[in-house]
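A.B. asks: take this sequence and fold it.
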Amino acid sequence: MSKFSTVIISNRLPVSVARKDGKLVYEASSGGLATAMSSLEADDKIWIGWPGIDADTLSDDERQEIIDELKKQGCFPVFLTAKEVELYYEGYANDTLWPLFHYFQNVASYPLEYWEAYQVVNGKFADAAAEVSTHDARVWIQDYHFLLLPGLIRERSPGLTIGFFLHIPFPSFEIFRMLPQRKELLAGLLGADVIGFHVYDYAQHFLDSCRRLLGIPSSNGTLEYEGRMVKASAYPIGIDYAKFRAQLDTRETKAALKQLDESYGKQKLILSVDRLDYSKGIPERLEAFRLLLEEYPEYLGKVKLLMIAVPSRTGVKAYQELRNEIEMTVSRINGTYGTVEWAPISYQFQNRPFSEIVALYAHADIMLVTPIRDGMNLVAKEYVASKRRKGGALILSEMAGAIDEMPEALSINPNNAKSVVSAIHEALSMSMHEQKQRLTAMQKRLSVVTVQNWGKEFMYDLEVTSTQQGSIKQLSLTQRQRLVTRYRTASKRLIILDYDGTLRSFVKTPSPLAAAPTLRIRRVLKALTDQPNTTVAIVSGRTRRALSSWFVGLPVVLAAEHGAWKRYDRKWHEVESEFKKDKKRIRAVMDKYVSRTHGSEIEEKDHALVWHYVNVEPDVAYKRAMELHHELTELLAGEDVTVNEGRNIVEVKPSFVAKSNVVRELTQRYKADFVLCAGDDYTDEDMFRVLQDDPSALTIKVGSGDTAARHSVGKPAELLGLLEEMQPPSSTLLLPSVPKKIPRKILRWLRK
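C.D. replies: All right, here's what the predicted structure looks like:
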């Protein structure tokens, strides 16, 4: 199977397969997405998608024929059964996600079989991506059909650079939280490196949901997930502007324009073009037009609304009911206000050829685009692009993503019929000079922000993000080999390790019992300390009691509470501090926040107080932590203490107690020609900075984000793997003996 460096994934391929007269036929699509993808600068690209024909109806030979034919056209098919299409596409994608993401939560349904099919089909597409992608390919996934797919592909092929673009709105947290599988969908999306939305509001809604549901904060549109940085940003999609301009010069469109001029004469034409969908606000639009005729009877016989509704999901009950409602409303308005010579509304439930649509755009005096909710709405842009000599006015819903790019349009609230009426009246009264002035400004913008440039901009950001992900980060195979060689050939070695988040994954309680070292951790540390001329130091924020009980029987140096306590040769030494005199008033403030914040708790150490909020609802935790930090900072102004925010904590400790001081002391006490220092949070950055100018030192951040460390690994398990690689093969196989002194509770944790 050929491998490709650029992979596009969408629900449908740009080529559809159908059966006619018993034979398979192939029909190419000319949609905007196909245009954008064709403009990408990549010689070896492949497009993955469903070919449009049910797998149940195909023989093995026909499947192979489709694979071979589509390969010639740069496509790779994923075959789906009729049942899978029904449950995944018509079901979860369009009966669950589509209505909910467009704020029609009353229409959404949540059958379990929908979700199960959605998982299966996303898995099939992930398998296909793994099959056709090179080890370092760029993969761009399109739309709400594949919210799980980035994570599934990441599991199968960790080295890929993955982008995702959502072509519909991402709803606010209060709406999104209604999904039973909300967390699974967020985790799936976070498998991507770049997540694109039409407008910034949608990106912010996504980041807000990540913070409130997963407890993952963001900064400048970027968040950290499983050791990677994920960027969420707005990439407003454009249209193929040149295509619409060129169509105006074709014979078919010129003929259609001439016919429209003859048919409508001096009558003002208000145009409406939509796919039949409840998100488009068609009934509300009809009510606004009815109100116009009622409040401005002078327009009777002088204006006409031409409404084109493109058939969509005609087998779905909600869409059937919507069509009936629209057709009954059209009949009622025409019956009430029409005459023998004039009908207020011309309604067409059909798709029209591209040449005719462009002619209608060019002729129409007003374009009425009033969706209740729309990710972007390209009809508004197509109308403006099709205007040349004749003027025209665009009336655009403030609920459409396009409004941000088209401020010259007359903005309306689609739920306010009177505002629509006022906008139509203003448009009909607008001078030709103002119409053309507004159109020209929008055309200049649209001619630059095209669908081709949209695709290129997204892929450029994906490439940049990929480069940034690899700049400081994951140790390459060559770097790992060099590190191991340096370790094994060194005459004296010093290994300095943080504990929580570095050797041991975080747990949801400050209790030492829950975070006790696993047998693997003890095995790794024993293997290191068994090597001659090797010193291992654990430098942690944990208490000396926790560290003493955890590492019984291991000859490691211990530094507890960030260095307030240090143990050399099995003897503890304590720094001199006046922190105890501040404890009472600090504790009083923290107690107040514990009483106000369900799930939070206080950890008291000899030389620090820590407010933990890992079990607090994320949005509440974020606000309370900011408030507590501010209150403590004001309370302790001028004191020799610092207030720090860490991972799910707010900590107060003496200013002079820092891991940097421990590292200086260790490097002086244990002279070494190989120093390895690993940590994961802000306290460990102090250690990395101390070692920046030491040529013998290798610093490793566990996780992602800005760091003074020279290298990084994704998670604690990866660091343990590296430490295991450093040892002679036989040493890592030996299980450490578990000392009898270890308390029974901790012993149970060790054996888990």
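A.B. asks: can we go C-alpha only for contacts and neighbour counts from here?
C.D. replies: Will do.
A.B. asks: how about the helices in the stretch 251-400 of the chain?
C.D. replies: Read by DSSP state H, counting those that start in this stretch, the stretch 251-400 of the chain holds these helices, from start to end of the chain: 251-264, 282-295, 317-337, 354-363, 378-385.
A.B. asks: so where do the strands sit in the stretch 651-752 of the chain?
C.D. replies: Using DSSP state E, counting those that start in this stretch, the strands of the stretch 651-752 of the chain run over 674-679, 697-702, 711-713.
A.B. asks: so how far is the shortest one off the chain centroid?
C.D. replies: Its chain's C-alpha centre lies 23 Å from the corresponding centre of strand 711-713 when counted by Cα atoms, centre = their mean, to the nearest Å.
A.B. asks: make CSV from the strands of the stretch 651-752 of the chain and add distance to residue 436 to it.
C.D. replies: As requested, these are exported to CSV (distance: least, Cα to Cα, whole Å):
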stretch, distance to residue 436
strand 674-679, 62
strand 697-702, 58
strand 711-713, 57
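A.B. asks: ok so, going back, using a markdown table, lay out the helices of the stretch 251-400 of the chain together with distance to residue 631.
C.D. replies: Converted to a markdown table, the helices of the stretch 251-400 of the chain look like this (distance: least, Cα to Cα, whole Å):
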| stretch | distance to residue 631 |
| --- | --- |
| helix 251-264 | 69 |
| helix 282-295 | 50 |
| helix 317-337 | 53 |
| helix 354-363 | 60 |
| helix 378-385 | 49 |
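A.B. asks: please name every helix or strand in contact with the helix or strand that contains residue 155.
C.D. replies: Taking DSSP states H and E as the definition, residue 155 sits inside helix 149-156. The criterion is 3 or more Cα pairs under 8 Å, 6 or more residues apart in numbering; DSSP states H and E, and the helices and strands that helix 149-156 contacts are helix 112-132, strand 161-165, helix 182-189.
A.B. asks: out of the helices of the stretch 251-400 of the chain, which comes closest to residue 149?
C.D. replies: Taking Cα to Cα, helix 378-385 is the member of the helices of the stretch 251-400 of the chain nearest to residue 149, at 26.1 Å.
A.B. asks: please spell out which residues along the closest one are buried.
C.D. replies: Along helix 378-385, the positions that meet the burial threshold by neighbour count (16 or more other Cα atoms under 10 Å) are 378, 379, 380, 381, 382, 383, 384, 385.
A.B. asks: okay, and residue 494 sits in which element?
C.D. replies: When elements are assigned from DSSP H and E, residue 494 belongs to strand 493-497.
A.B. asks: before we compare anything, build this one as well:
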Amino acid sequence: MSRLIVISNRVAAATGGAAGSQGGLAVALTAALREYRGLWFGWSGEVTDEFTGQITFHREDGVTTATVDLEEQDVEEYYNGYANRTLWPLFHYRIDLAEYERGFAGGYQRTNERFAETVTPLIEPDDAVWVQDYHMIPLGAELRKRGCRNRIGFFLHTPWPPRRLLLTLPEASDLVSTMFAYDVIGFHTNEWLQSFVEFVVMECGGSFADGVLRLGERQIRLIVCPIGIDCEDFAALARSDEARDTCTQMRESANGRAMMVGVDRLDYSKGLEERFLGYERFLIENPEERKEVFLLQIAPPSRGTVESYQRIRSALEGLSGRINGAHADLDWVPIRYVNQGYSRGVLAGVYRAARMALVTPLRDGMNLVAKEFVAAQDPEDPGVLILSRFAGAAVQLTDALLVNPYSAEELSDAIRTALAMSREERIRRWRTMFDNIQREDVMWWRQRFTDTLLSSVPT
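C.D. replies: As a prediction, this is how the structure comes out:
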């Protein structure tokens, strides 16, 4: 293989933002690309009056990126529409929020065709192509139509919904059939993989054996490949001056109280309302301990033009205000609610200062915050991870306190258990989780996927 070509909706290294503003996936892909003389292609995030396919190349921190601008209609139909108002809620089991519009589906297909037309000349015969996530499901098929015979893999970073939920998507079978243009498809968990297999077998007439899914003359190798973090790098970051200063600042501001931390995009899939309600249940049920703890919730806005995200922000502001109004005292506020992002160094310091982390999504493909929290801990005095059993990370981090985020009682009980947990038990649980994220880190993830892709027979 001469190069690795990564294709995704957004290209973080080209945004010009601080590295700390990148999400976990962006950090992971950047780390993977540094291992190769590769290229990262995607949307620039900018809008143009007319799509021309003009590519902007940029090299930063060892990664070459190639980006294109999209028309406003593309952004509205492909990104705000089909990706974030149709597929995202559907893939997170929220069919009550999914919007099925033909215009969205048409814009999604058109934009993927434009991506394929633009990137095809950049792909050399020996390259391996790695397409990322739900924004670009049909991209592999469009590359094949343009003569691409390279090995092409696809990785889904979200859950894959159960068959009966996916059937609510009008073009579900057509969309799934385009995925047989890929040689390899990766999922975070076996649950998501089996959901995909069930749809193809039950609805499309496919067959599955020995990790290979067949439909007609086409076949795909399916693998479970949970994404990791750069564990050593993040652990070192937690010992940096920026992190130490932040840790000191947070512990001083805690004034002897135990800090719980939540760090999530402002998204209905993250279970933030349920988290606040579970914490409120703790405050009500444990009046003698309520002033011994507080919650710092960091929730940077995302997809602010989509109505459902505007609603969740409004709901959280109202809920946090109600809880604080009902329970705060002159010297204590139960929830510190912050709507902005912070650098990775600052977050590492926040994690290290926290007595526990609440990572309680209602449904999540992986959730790298859980792994970053573990990596940032002081080995001699680690905090406790409270983790939703519906996050992909729960399959690996079984020594977290696993909870059902829909149950306020379970969340309340977990907070009380974490507060009472001995240092010896905290260390034991942390060590097992740290060993896992150290062993199955981002390099392991990249190697496992690319090894499978390179061993496949190209189309």
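A.B. asks: TM-score for these two?
C.D. replies: Once superposed, the chains reach a TM-score of 0.94 (TM-score structural alignment, normalised by the length of the second structure), with 454 aligned residues with a Cα RMSD of 2.2 Å.
A.B. asks: quick one: the helix or strand just after the strand holding residue 494 of the first structure aligns where in the second structure?
C.D. replies: For strand 493-497 of the first structure, the following helix or strand on the C-terminal side (DSSP H and E) is helix 519-530. Under TM-score structural alignment, helix 519-530 of the first structure corresponds to no residues of the second structure.
A.B. asks: repeat for stretch 291-310 of the first structure
C.D. replies: Per the alignment by TM-score structural alignment, stretch 291-310 of the first structure matches residues 281-300 in the second structure.
A.B. asks: check stretch 642-652 of the first structure too.
C.D. replies: Mapped onto the second structure with TM-score structural alignment as the criterion, stretch 642-652 of the first structure occupies no residues.
A.B. asks: stretch 488-501 of the first structure too?
C.D. replies: Using TM-score structural alignment, stretch 488-501 of the first structure corresponds to no residues of the second structure.
A.B. asks: which parts of the stretch 401-550 of the first structure are strands?
C.D. replies: 410-412, 493-497, 534-539.
A.B. asks: looking at the ones you listed, which is closest to residue 358 of the first structure?
C.D. replies: Distances from residue 358 of the first structure to each of these were compared using Cα to Cα; the shortest belongs to strand 410-412, at 21.2 Å.
A.B. asks: and that closest one against the second structure, how far off on average?
C.D. replies: Between strand 410-412 of the first structure and its aligned stretch in the second structure, the superposed structures give an average distance of 0.7 Å (mean Cα distance after the TM-score superposition for the first structure).
A.B. asks: which part of the second structure matches that strand?
C.D. replies: Using TM-score structural alignment, strand 410-412 of the first structure pairs with 401-403 in the second structure.
A.B. asks: now do that stretch: everything it contacts.
C.D. replies: Applying Cα atoms under 8 Å, 6 or more residues apart in numbering, the external contacts of stretch 401-403 of the second structure come out as 360, 384, 385, 386, 387, 388, 389, 394, 410, 411, 414.
A.B. asks: burial measure for the counterpart of residue 216 of the first structure in the second structure, as a count.
C.D. replies: Residue 216 of the first structure maps onto residue 206 in the second structure when the alignment is built from TM-score structural alignment. Residues contacting residue 206 of the second structure under the criterion other Cα atoms under 10 Å number 17.
A.B. asks: show me what contacts residue 206 of the second structure?
C.D. replies: Going by Cα under 8 Å, 6+ apart, residue 206 of the second structure touches 200, 213, 214, 215, 216.
A.B. asks: state the distance from residue 19 of the second structure to residue 26 of the second structure.
C.D. replies: In this structure, residue 19 of the second structure and residue 26 of the second structure are 9 Å apart, going by Cα to Cα, to the nearest Å.
A.B. asks: nearest to residue 38 of the second structure among the contacts of stretch 401-403 of the second structure?
C.D. replies: Proximity of the contacts of stretch 401-403 of the second structure to residue 38 of the second structure was ranked by Cα to Cα; the top entry is residue 394 with 31.9 Å.
A.B. asks: got the contact list for the closest one?
C.D. replies: Contact criterion Cα under 8 Å, 6+ apart gives 387, 388, 400, 402 as the residues in contact with residue 394 of the second structure.
A.B. asks: mind redoing it with 7 Å?
C.D. replies: 387, 388 (Cα atoms under 7 Å, 6 or more residues apart in numbering).
A.B. asks: cool, and the one 5 residues further on?
C.D. replies: The neighbourhood of residue 399 of the second structure, defined by Cα under 7 Å, 6+ apart, consists of 429, 432, 433.
A.B. asks: can I get those in TSV with neighbour count and distance to residue 317 of the second structure?
C.D. replies: As requested, these are arranged in TSV below (neighbours: other Cα atoms under 10 Å; distance: Cα to Cα, whole Å):
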residue	neighbour count	distance to residue 317 of the second structure
429	20	34
432	15	37
433	21	33
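A.B. asks: onto which residues of the first structure does stretch 344-355 of the second structure map?
C.D. replies: Per the alignment by TM-score structural alignment, stretch 344-355 of the second structure matches residues 354-365 in the first structure.
A.B. asks: quick one: closest of the strands of the stretch 401-550 of the first structure to residue 746 of the first structure.
C.D. replies: Per Cα to Cα, nearest to residue 746 of the first structure of those: strand 534-539, 18.3 Å.
A.B. asks: tilt between that closest one and strand 493-497?
C.D. replies: Our comparison of strand 534-539 of the first structure with strand 493-497, counting by axes from the mean of the first three to the mean of the last three Cα atoms, to 10 degrees, yields an angle of 20 degrees.
A.B. asks: now do strand 534-539 of the first structure and helix 519-530, the angle between them.
C.D. replies: Using the same axes, to 10 degrees: strand 534-539 of the first structure against helix 519-530 is 130 degrees.
A.B. asks: could the contacts of residue 399 of the second structure go into TSV alongside distance to residue 266 of the second structure?
C.D. replies: As requested, the contacts of residue 399 of the second structure are arranged in TSV below (distance: Cα to Cα, whole Å):
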residue	distance to residue 266 of the second structure
429	29
432	30
433	26
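A.B. asks: out of those, the closest to residue 450 of the second structure would be?
C.D. replies: In terms of Cα to Cα, no member of these lies closer to residue 450 of the second structure than residue 433, at 25.0 Å.
A.B. asks: so what corresponds to that closest one in the first structure?
C.D. replies: Match for residue 433 of the second structure (TM-score structural alignment): residue 442.
A.B. asks: any idea how far that match is from residue 389 of the first structure?
C.D. replies: Distance of residue 442 of the first structure to residue 389 of the first structure, given as Cα to Cα: 15 Å.
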